[in-house]
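Novice: sharing a model prediction with you, sequence too.
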Amino acid sequence: MDQPGPIARPLRDRLTIPVLASGGILMAVMQTVVVPLLPDLPRLTGASASTVSWMVTATLLAGAVLTPVLGRAGDMYGKRRVLTASLALMTVGSVMCALSSDIGVLIAARALQGAAASVVPLSISILRDELPPERRGSAVALMSSTVGIGAALGLPLAALVVQYADWHTMFWLTSALGALGVTAVWWAVKESPVREPGRFDVLGALGLAAGLVSLLLGVSQGGQWGWASPRIIGLFAATVVVLALWWWQQLRTERPLVDLRLVTRPRVGLSHVAALLTGFAFYANSLVTAQLVQAPKATGYGLQLSIVATGLCLLPGGVTMLLFSPVSARISAARGPRITLALGAAVIACGYAVRIADSRDLWMIILGATVVATGTTLAYSALPTLILRAVPAGQTASANGVNVLMRTIGQAVSSAAVAAVLVHHSSPLGGISVPTLHGYLLAFAMAGAVALAACAAALTIPGDEPAADSTRTDAGEARGTRDEAMEEA
């Protein structure tokens, strides 16, 4: 195997963080670009609106199922290898969307793109293995912020393409970016020698997949099918039974997919609870803001903005997330990540207070949304640092995968809860039912209350001192393993 030259290797080392961060941004862009298309897809594909909605649901379900599975695979078989495969699946899905207008193919392609949800936890694990402690904090904070940055960039980008070009062009563009991302990761990112040996828990992966699909399908389709319908009740009952059996199986497996004994430790378990609550609080901001500013002026509060203008309203939040990620790292270094997480959740609650105070003036709407984005940056940047300090190096990817899964579940529940509030508080306008301003304010109040609950959960997480020593030990072990691997080579 050829070795990089004295100039090429340092260049690759310098590009590791930008390449991994660009992969996270690309993943978030890929998840977001379909949103501006949803109103037109029934006409473009000849499918019903309910069928078209599966282009979002399929990505959500696949991402939730595959994130912990691919995280565990990365710990066992190599993080760069699994990361490259995830980006490749995402790119293949984008090519399929570019080549077809058949709704069945499009839904299957979007499910393939869900594999990219594992990009962030895998990248964070690589950063832990490869970077010295003094650089790790800021790099992990940046990596965590890429989700919000990519979402803020993806909406206006997709809206511009949809407005001025054929909708397939958008997927050709993301296909090219995906291929570039795969190539960049293969060239610039080193494979970490830190592994967790053992046999892959296939039964555990299937059980977790079945339980998560039942849960998220029930949550995402409850409003459409009816919360009291036999299908929804059956899905939730199946969730309880399947996940209970899965929990029992995981506790009795020598090499489980998810180490539940580790998850139930207060430092890890409470971090996952905070992730779920933060995901709920963060997601309501994007959902409600987009609908609010596009509402007709006849409502008395709506601004009737175009899709492009709506995306631009969310753009300052994405820029803020990029700028505040190093601030989050400095706060975590000085005060500890649990304080950063609590502060971030409190800032999110303040952002919703701004939204409740004034949701009629555009500048106040943008200000409130940006404050929520700032709090999200602090919280999302602190969560992986908490996990890194609490788990062994060999389980970093799978533990961060579970943390991302909890955020995803929080976002799914947030979507269902916000939809239920807005449907319940609607009034007729021009023959259609539109949410009232009171409904939007209730949604803001609900998200703000959940953010305060996340703040309380963060403050109950045990202190950082013992875990920090553990992190330094893990880093030393990782470097020692690398040195041994180099000597053997």
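Specialist: Right, received. Where do you want to start?

Novice: CA only for contacts and neighbour counts going forward, please
Specialist: Noted.

Novice: residue boundaries of the strands in this protein?
Specialist: 426-429, 432-435 (DSSP state E).

Novice: closest to Thr370 out of the ones you listed?
Specialist: For these, the distance to Thr370 is smallest for strand 432-435, at 22.8 Å, taking Cα to Cα.

Novice: helices or strands up against the helix ranked longest in the chain?
Specialist: Ranked by residue count, the top helix of the chain under DSSP state H comes out as helix 133-164. Under the contact criterion of 3 or more Cα pairs under 8 Å, 6 or more residues apart in numbering; DSSP states H and E, helix 133-164 touches helix 8-32, helix 119-130, helix 167-188, helix 307-335, helix 362-390.

Novice: export those to a markdown table and tack on mean neighbour count and distance to Arg472?
Specialist: Output for the helices and strands packed on helix 133-164, formatted as a markdown table (neighbours: other Cα atoms under 10 Å; distance: least, Cα to Cα, whole Å):
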| stretch | mean neighbour count | distance to Arg472 |
| --- | --- | --- |
| helix 8-32 | 21 | 20 |
| helix 119-130 | 28 | 10 |
| helix 167-188 | 19 | 25 |
| helix 307-335 | 21 | 13 |
| helix 362-390 | 26 | 9 |
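
Novice: out of those, nearest to Leu215?
Specialist: Across those, Leu215 has its closest neighbour in helix 8-32 (20.4 Å, Cα to Cα).

Novice: name the helices or strands packed onto the closest one?
Specialist: Using 3+ Cα pairs under 8 Å, 6+ apart, the elements in contact with helix 8-32 are helix 119-130, helix 133-164, helix 167-188.

Novice: let's have the ones you listed in TSV, adding distance to Ala457.
Specialist: Formatted as TSV, these follow (distance: least, Cα to Cα, whole Å):
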stretch	distance to Ala457
helix 119-130	22
helix 133-164	20
helix 167-188	36
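
Novice: okay, now the one to match up with it:
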Amino acid sequence: MTSPHVTGPPLDDPSGLPDEVAQAMAEADATAGPRQPAGRGLVAALVYCGLCTSVVGSLGALLIPTISETQNVSRGTAQWVLTAALLVGAVATPVLGALSDRPTRRTVLLCTLGLVLLGSVLAATAQSFPQLVIGRAMQGLTYGVIPMATATARAHLPPDRVRSAVAALSVTTVTGAGLSFPLTGLIVQVSNYRVAFWFAVGFTALALVAVLLTVPGRDPSAVGRPARLDWSGAALLAGALASLLLAVSQGDEWGWGSPGVVGLFGTAALLFPLWTWHELRTERPLVQLRSLKHRDVALANVSALGLGAMLFAGSSAVSQLVQTPRSTGYGFGLGLLLAGLALMPSSIGSQVSNRFVQVLARRIPIQRMLPVGPALICLDMVFLTFFHDQLWQVYSGTFVQGLAIGASFVVMPTMILAAVPPEQTGSAVALNQVLRTLGGSIGSATVGAVLATATLKGELLPAEHGYTLAFAGTAVGCALLALVLLLAPVVQARRSAATPATVA
């Protein structure tokens, strides 16, 4: 059965993807059957839900000092407002992604946003620290919203609109953070942290209304009763991810050689292979690991893990650097509001590169653009290694980071969607996002360890060379990742060319 979209987008197509990618997506979508017409404003509603993910998910980052003081807990204990959301998000995202591949995806999205709304209310009204952590844990469900939004877009939009919608969804994480950080800083300066969580209540409530009004109900292309969810795979993956992320996030606090951290790493090392074995032998697995045999899917996921680590490492170092007191001789002493504004150039850069990539992809195969993101971050980190004593230099660095994010975060899901069938969209994008989150945790923990080694005994703040090492290390990591992404297609092409001669 042929599709009217097989020929790919014309030059004025807003999706801006090359013919081979457009054809692959169109051929896959042609097998999915009829679509239920989308309501007006569907794309805008889904993009707003993506912004909700970033705004609500990043609320706790700048609030840790304030929460520590208000709740009378240590900084290490206050860190749980981030850790709890991260753990729940990483564990829930694969399950939510799999559920969004079913005809009841609208109900799943509404229930998820409803739980996030409830968590925001709990956090805003918390009279105790445990209640605040529970609220933040429920807010962590927002990490699964973007895979659900991507699956919804693919189910209810024509292929040409899917591509532009995915491009817009892909950069909402950095755009939302660029809005959330300065807004959080402003709220804390003029009021208290509870107002920030009440803001999350209003933001999430609007997302709920938008989904109710624009997202169609059941998918008429789905026939019969959906298959049973792979709960065994979900439990194994949840245990593996929770163990690994908890070990990485608490390594500095508990000690990397402590029995708790070593035990968690050991548990993760046991559960990940067990989960892989289970998924490869299950008829309907939670995550289709066999899709990793496709080169584009594998490279997109390798890029997600590596980029997550490098981006979080670089942004974490920048965030701490600009808030370091001027008395150290190298810091800028910015308050919460100005420190949050330091991320605004990143949001602007991501929007610029998002549009540039869509134009460039009309002439260049999108797979060739995958190394661009790591290469840009590498150049940025090299620059910051030698030049970070002026605020304009730091702002320039965050702008280039935004360019890298906009380029990479559009390319990765596009490659995945071109390779997987529509009924695997949610789970495939969810895996990519989990790897990005996992990489971010590793990158953030690595920077923390580097800065800790640069902190003299009896001092509270690291020496300047700690930031220099963090930037330099991130540059090296990005250079290696870019090299891998450049060479992998060449190696595979040579192997494919040599295969017929070997058989003969």
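Specialist: Looks like it arrived, so ask away. The structure displayed is predicted, hence computed values, not measured ones.

Novice: which one in the first structure is aligned with Asp380 of the second structure?
Specialist: When the first structure is aligned by TM-score structural alignment, Asp380 of the second structure is paired with Gly351.

Novice: what sits against its match?
Specialist: Leu367, Gly368, Ala369, Thr370, Val371, Val372 (Cα atoms under 8 Å, 6 or more residues apart in numbering).

Novice: follow-up on the earlier one: so which of the strands of the first structure is nearest Thr183 of the first structure?
Specialist: Closest approach to Thr183 of the first structure among those (Cα to Cα): strand 432-435, 45.7 Å.

Novice: the closest one maps to which residues in the second structure?
Specialist: Counting by TM-score structural alignment, strand 432-435 of the first structure corresponds to 459-462 in the second structure.

Novice: export the contacts of Gly351 of the first structure to JSON lines and tack on distance to Trp246 of the first structure?
Specialist: Converted to JSON lines, the contacts of Gly351 of the first structure look like this (distance: Cα to Cα, whole Å):
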{"residue": "Leu367", "distance to Trp246 of the first structure": "44"}
{"residue": "Gly368", "distance to Trp246 of the first structure": "41"}
{"residue": "Ala369", "distance to Trp246 of the first structure": "39"}
{"residue": "Thr370", "distance to Trp246 of the first structure": "40"}
{"residue": "Val371", "distance to Trp246 of the first structure": "40"}
{"residue": "Val372", "distance to Trp246 of the first structure": "36"}
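
Novice: which of those lies closest to Val293 of the first structure?
Specialist: Checking the contacts of Gly351 of the first structure against Val293 of the first structure with Cα to Cα, the nearest one is Ala369 at 11.8 Å.

Novice: which non-adjacent residue is nearest the equivalent of the closest one over in the second structure?
Specialist: Correspondence of Ala369 of the first structure to the second structure, assessed by TM-score structural alignment: Thr398. Spatial nearest neighbour of Thr398 of the second structure, excluding adjacent residues (Cα to Cα, 6 or more residues apart in numbering): Ser346 at 5.0 Å.

Novice: rewinding a little: so which of the helices and strands packed on helix 133-164 of the first structure comes closest to Gly198 of the first structure?
Specialist: Between Gly198 of the first structure and these, the tightest spacing by Cα to Cα is seen for helix 119-130, at 18.6 Å.

Novice: pull the longest helix from the second structure.
Specialist: Ranked by number of residues, the top helix in the second structure under DSSP H is helix 464-503.

Novice: buried set for it?
Specialist: Buried residues in helix 464-503 of the second structure, counting neighbours by 16 or more other Cα atoms under 10 Å, are found at 464, 466-482, 485-486, 489.

Novice: go on, stretch 349-360 of the first structure?
Specialist: Residues of stretch 349-360 of the first structure classed as buried: Ala349, Cys350, Gly351, Tyr352, Ala353, Val354, Arg355, Ile356, Ser359, Arg360 (neighbour count, 16+ other Cα under 10 Å).

Novice: just how off-centre is it within its chain?
Specialist: Counting by Cα atoms, centre = their mean, to the nearest Å, stretch 349-360 of the first structure is centred 24 Å from the centre of its parent chain.

Novice: identify the residue of the first structure aligned to Val91 of the second structure.
Specialist: Mapped onto the first structure by TM-score structural alignment, Val91 of the second structure lines up with Val65.

Novice: number of residues surrounding that match?
Specialist: Using other Cα atoms under 10 Å, Val65 of the first structure has 26 other residues around it.

Novice: measure how buried the closest residue to it other than its chain neighbours is and give me the count.
Specialist: Spatial nearest neighbour of Val65 of the first structure, chain neighbours left out: Ala209 (5.2 Å); criterion: Cα to Cα, 6+ apart. Other residues near Ala209 of the first structure come to 22 when the count uses other Cα under 10 Å.

Novice: counterpart of Ala209 of the first structure in the second structure?
Specialist: Correspondence of Ala209 of the first structure to the second structure, assessed by TM-score structural alignment: Ala238.

Novice: right, and that match touches Val91 too?
Specialist: Yes. Assessed by Cα atoms under 8 Å, Ala238 of the second structure is found in contact with Val91 at 4.8 Å.

Novice: just checking, His425 of the first structure touches Ser433?
Specialist: No. Between His425 of the first structure and Ser433 there is no contact under Cα under 8 Å: 9.6 Å.

Novice: so these two - more neighbours on which side?
Specialist: Neighbours per residue (other Cα under 10 Å) separate His425 of the first structure from Ser433, with His425 holding more: 17 against 12.

Novice: so who does the closest residue to the more buried one other than its chain neighbours touch?
Specialist: Nearest non-adjacent residue to His425 of the first structure, counting by Cα to Cα, 6+ apart: Gly439, 5.0 Å away. Contacts for Gly439 of the first structure (Cα under 8 Å, 6+ apart) come out as Val421, Leu422, His424, His425, Ser426.
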